[in-house]
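1. Dropping a prediction and its sequence here:
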Amino acid sequence: MPVPLWPAPEATAPVEAAVRLPGSKSVTNRALLLAALADGPGTVRLALRSRDTDLMAAALRSLGATLTSSEETVSGHDWHIVPGPVRGGVSIDVGLAGTVMRFVPPMAALATREVAFDGDPHARTRPMGPILAALRALGAEVTGDALPFTIRGPLSGGEVTLDASASSQLVSGLLLAAPRYDKGVTVRHSGPSVPSMPHIEMTVRMLRAAGVRVDDSEPDVWRVEPGPIAAGDLTVEPDLSNAAPFLAAALVTGGTVTIPGWPEETTQGGDALRELLPRMGAGVTRVSGDLRVTGGGHIEGVDADLHDVGELTPTIAALAALARSPSTLRGVAHLRGHETDRLAALATEINRLGGDVTETADGLVIRPRPLGAGTWHSYADHRMATAGAVIGLVVPGIQVEDISTTAKTLPEFARMWARMLGEGS
């Protein structure tokens, strides 16, 4: 069956909009898992409801937790979670969600019966070997080194060394379940630098907020003490990475986009937009707790190390393709193991439209050229799809393949995009 094409709307005037974002996927899935392992019932408020978070909720239910949800509101979604004994004898679908495929197996290793994991076809190519080897070293029975695999516990914890250079989630997954292991866990990273360190900082902060003792004073070493995970209520921040295409629209069209409720302090990598976008020609201000981005009439190229904020690369690459000077994006070799090889995909799609992009070992060199109409392939990758929408604002005739893939983290993207452009209610 042919994949549907979405005609990317072209902006007819500078964008002037306030865009209210749903909750962070990264915070939501960490919060749901911690609540399922806590010492009593808890609530996760203003959570994101998307394919990735629904997969997490289904996985936690399979392992014995009870999750009930409120009705969706304009501000978000509330989950009430009652923990239960972690049980096995179940199969878990991880979809294409890195947080599910890497956070849930260490929890499943608390069960004494086998738990089977599988996911979407491309999920079987995503890096899983280091975390599965770590669980084996800690005492779990694990069959397989990638999806599909099975796990049987219990394990008591201890010290383990792994190479997490492919994904920070390999560390976070072990840390989140560690308080429930009899000996806790000490995780040592050995290898090239860990990407997306703000996501590990997010994990550590959320563990500490739940009363867990974590020592991260030694570089590349994280020690989690055994003990209870305190139940409570947590309110999820807006997803700042999902702000990227909307804020990029201000720069592309010379307009203004405001994101309400931008946190004053956060571990989300998307907060780096406050520093990156001014380097590309935007004006960025905070107004009464909101973030306001205004385009300056042109886009400047940028030389940027995105190692810690790789999820922003597709949007920054789209802006770079529309800039008036070249850009070099570095430090993101790990993006080859995401939903797709994002570096190859970005180079292919921009060049297909007439651009001039060269892949490097760890990034992209983008030399702006006039772009023309064509199909922008999404590769079942939500951030590729939104990057195509950004380019389509000023390049007529862009058709994005399978815009519905944005449901992974932003189910209402197409409607929100139209509303931002004044085309929807």
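-> Nice, I can see it.
2. Could you use CA atoms for every contact and neighbour count after this?
-> Fine.
3. Quick check: residue 294 touching residue 249?
-> No - here residue 294 does not reach residue 249: they are 9.3 Å apart, not a contact under Cα atoms under 8 Å.
4. quick one: which of those two has more around it?
-> Each of residue 294 and residue 249 has its neighbours counted (other Cα atoms under 10 Å); residue 249 has more, 31 against 27.
5. For that one, give its distance to residue 92.
-> 38 Å (Cα to Cα, to the nearest Å).
6. what's the burial count for the residue lying closest to residue 214 once chain neighbours are set aside?
-> Excluding its sequence neighbours, the residue lying closest to residue 214 (Cα to Cα, 6 or more residues apart in numbering) is residue 224, at 4.6 Å. Residues lying near residue 224 (other Cα under 10 Å) number 27.
7. structure B:
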Amino acid sequence: MNNTIPYDRLLRELAALTHDRRVQRMIELGRQSRTAPAAVALRARLEQGGPYERLLALHMCYGSGDGSHALRAITDPSRGIRSVAIQLVAIVCDDAQARAALALLHPRHQRKLLTLLAKRRRTDPIDAWLLAADAATLPQFLPYGSPSVVAQLLHSAFASAGADDWRRLAARHLEIAAATLAEQAAAATTFDQRLLWLANAVLPELALRAPDQALALVRTLRAHISLYQLELQALALRRPEALVDLIVETGDHVKIDFSALADRLDEARLRALIERGLLNRPEVWLPQLDVERRRAAYALAGLGWRDTDGALPLAVVQALPHELRLAEARRHLALPALLTRPPWRLPYAACLPWDEAQAALEPFIRNPDPELRTLALPALIGAARYQPARLADALALVTARRNE
């Protein structure tokens, strides 16, 4: 390499390149600067230029590994340069330089650098910085530390930690967060609002990753906090049976949607939820159950599922065992409140045997009103769902009425 590098010629060369090629060229020059004084001089001149030139100089750090340059750029007037410098600090700065960078940054940018350092598993500079951090800033940054430092400092940070701090802590140090909350819950003698919202910040993540530990925490919290106040939906997804047992044991009401979980519960637990009014929307969960559990659920709550007109959702009638389905379909076709409302009444005919459905729907299929025919034809075709032998009749009907 020559003793001097033409500065102006380099800028003209770079101007003709794409961004990626331009960065690659500066990285190459950065590697050369490790042994070539001319490249060092070029970097120094670029660093004294405008934002474009200073950014070019900073890209050389990827090749040179010059942590001191990256540290200087942390305070550059250009936001773009500062952003690149933060990324470089995590890569090229030693531990002392990384700590110095953290001390220079705004809290928002401190979090960015801590995240980058943590991704590279550089816990030493993080831990050293946390151990010297003041009490006001410690809670929001403690989750980035190593397990040993987090465990050491958590109790002092607990009093001022917010819900977001605890969510981050649970994401990075789940067992420590759960154990600390369990200790606080066990030590509580009365209802503690702060403990409640910290627990709700952690419970969803804990339930997904360690459901048994989450269940144990809920049991401990239950001494002074109602299940209704806790965020338990995620735990219900992972431990539905145990959670139902806890509901039965405590008698608490809860804010949990069990409709997607009913098929994972036995008849006794289903009965317990239904009796407590905790299993709504039967049109969602009833079709998921086996025949006997559907029969038992209907016997227990069928009357309660009716609306003010006495009607059940069509999906509920469709899901009932054979004899109950027929009885409910006939009841709905004769229901006084539906007699003048064909759009609500006629679909129930699809739950009848083919011949009976055909007899009930024939007047509407032959009606000159196209809207009535549009209601009746799908209902009759739907009746074949329960009688596969009638699929040929349904196909013939579709063919005959293909223009409607």
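-> Received, thanks. These numbers come from a predicted model, not from an experiment.
8. Quantify their similarity with the TM-score.
-> The TM-score (TM-score structural alignment, normalised by the length of structure 2) is 0.20; 130 aligned residues with a Cα RMSD of 6.9 Å.
9. Give me the distance between the residue nearest to residue 214 of structure 1 and residue 16 of structure 1.
-> 46 Å.
10. can you check residue 364 of structure 1 too?
-> For residue 364 of structure 1, the distance to residue 16 of structure 1 - Cα to Cα - is 31 Å.
11. In terms of neighbours, single out the busier of the two.
-> For the pair residue 364 of structure 1 and residue 16, the greater number of neighbours falls to residue 364 (23 against 18), based on other Cα under 10 Å.
12. Show the contacting residues for that one.
-> Counting by Cα atoms under 8 Å, 6 or more residues apart in numbering, residue 364 of structure 1 touches 328, 329, 330, 343, 347, 357, 358.
13. Closest to residue 290 of structure 1 out of those residues?
-> Of all those, residue 290 of structure 1 sits closest to residue 329, with 28.0 Å by Cα to Cα.
14. for that closest one, what are its contacts?
-> Residue 329 of structure 1 touches 302, 303, 304, 305, 306, 313, 317, 363, 364, 365, counting by Cα under 8 Å, 6+ apart.
15. try it again with 7 Å
-> With contacts taken as Cα atoms under 7 Å, 6 or more residues apart in numbering, residue 329 of structure 1 has the following neighbours: 303, 304, 305, 306, 363, 364, 365.
16. And for residue 315 of structure 1?
-> So residue 315 of structure 1 contacts 244, 245, 387 (Cα under 7 Å, 6+ apart).
17. didn't residue 43 of structure 1 look like it was pressed against residue 79?
-> Yes - taking Cα atoms under 7 Å as the definition, residue 43 of structure 1 is a contact partner of residue 79 at 5.6 Å.
18. check contacts around residue 187 of structure 1.
-> Residue 187 of structure 1 sits in contact with 159, 160, 161, 221, 222, 223, where contact means Cα under 7 Å, 6+ apart.
19. State the pair within those residues that is farthest apart.
-> Taking Cα to Cα as the measure, the contacts of residue 187 of structure 1 have their most distant pair in 161 and 223, spaced 11.9 Å apart.
20. quick one: which of these two has more around it?
-> Comparing residue 161 of structure 1 with residue 223 by neighbour count (other Cα under 10 Å), the higher total belongs to residue 223, at 20 against 17.
21. Can I take it that that one is in a helix?
-> No - read with DSSP: H, G, I helix; E, B strand; the rest coil, residue 223 of structure 1 is strand and lies in no helix.
22. I'd like to know how many residues surround residue 374 of structure 2.
-> Residue 374 of structure 2: 14 neighbours (other Cα under 10 Å).
23. buried set for the stretch of helix or strand it belongs to?
-> Per DSSP states H and E: residue 374 of structure 2 is located in helix 370-383. Residues 372, 373, 375, 376, 377, 378, 379, 380, 381, 382, 383 are the ones in helix 370-383 of structure 2 that count as buried (16 or more other Cα atoms under 10 Å).
24. separation between residue 171 of structure 1 and residue 135 of structure 1?
-> 12 Å.
25. And the two? Which one has more around it.
-> residue 171 (28 against 22).
26. what helix or strand is that one on?
-> If you go by DSSP H and E, residue 171 of structure 1 is part of helix 169-177.
27. what packs against that helix?
-> On a contact count with 3 or more Cα pairs under 7 Å, 6 or more residues apart in numbering; DSSP states H and E, helix 169-177 of structure 1 meets helix 98-108.
28. Downstream of the helix it packs on, the next helix or strand is which one?
-> Next element after helix 98-108 of structure 1 (DSSP H and E): strand 115-118.
29. So which elements touch that next one?
-> On a contact count with 3+ Cα pairs under 7 Å, 6+ apart, strand 115-118 of structure 1 meets strand 90-93, strand 149-152.
30. tell me the most buried of those strands?
-> When those are scored by mean count of other Cα atoms under 10 Å, the highest mean neighbour count falls to strand 149-152 (a mean of 22).
31. list the helices and strands the helix or strand where residue 349 of structure 1 lies packs on?
-> Per DSSP H and E: residue 349 of structure 1 is located in helix 342-352. If you count contacts as 3+ Cα pairs under 7 Å, 6+ apart, helix 342-352 of structure 1 packs onto strand 356-360.
32. Please consider this matter closed, and thank you.
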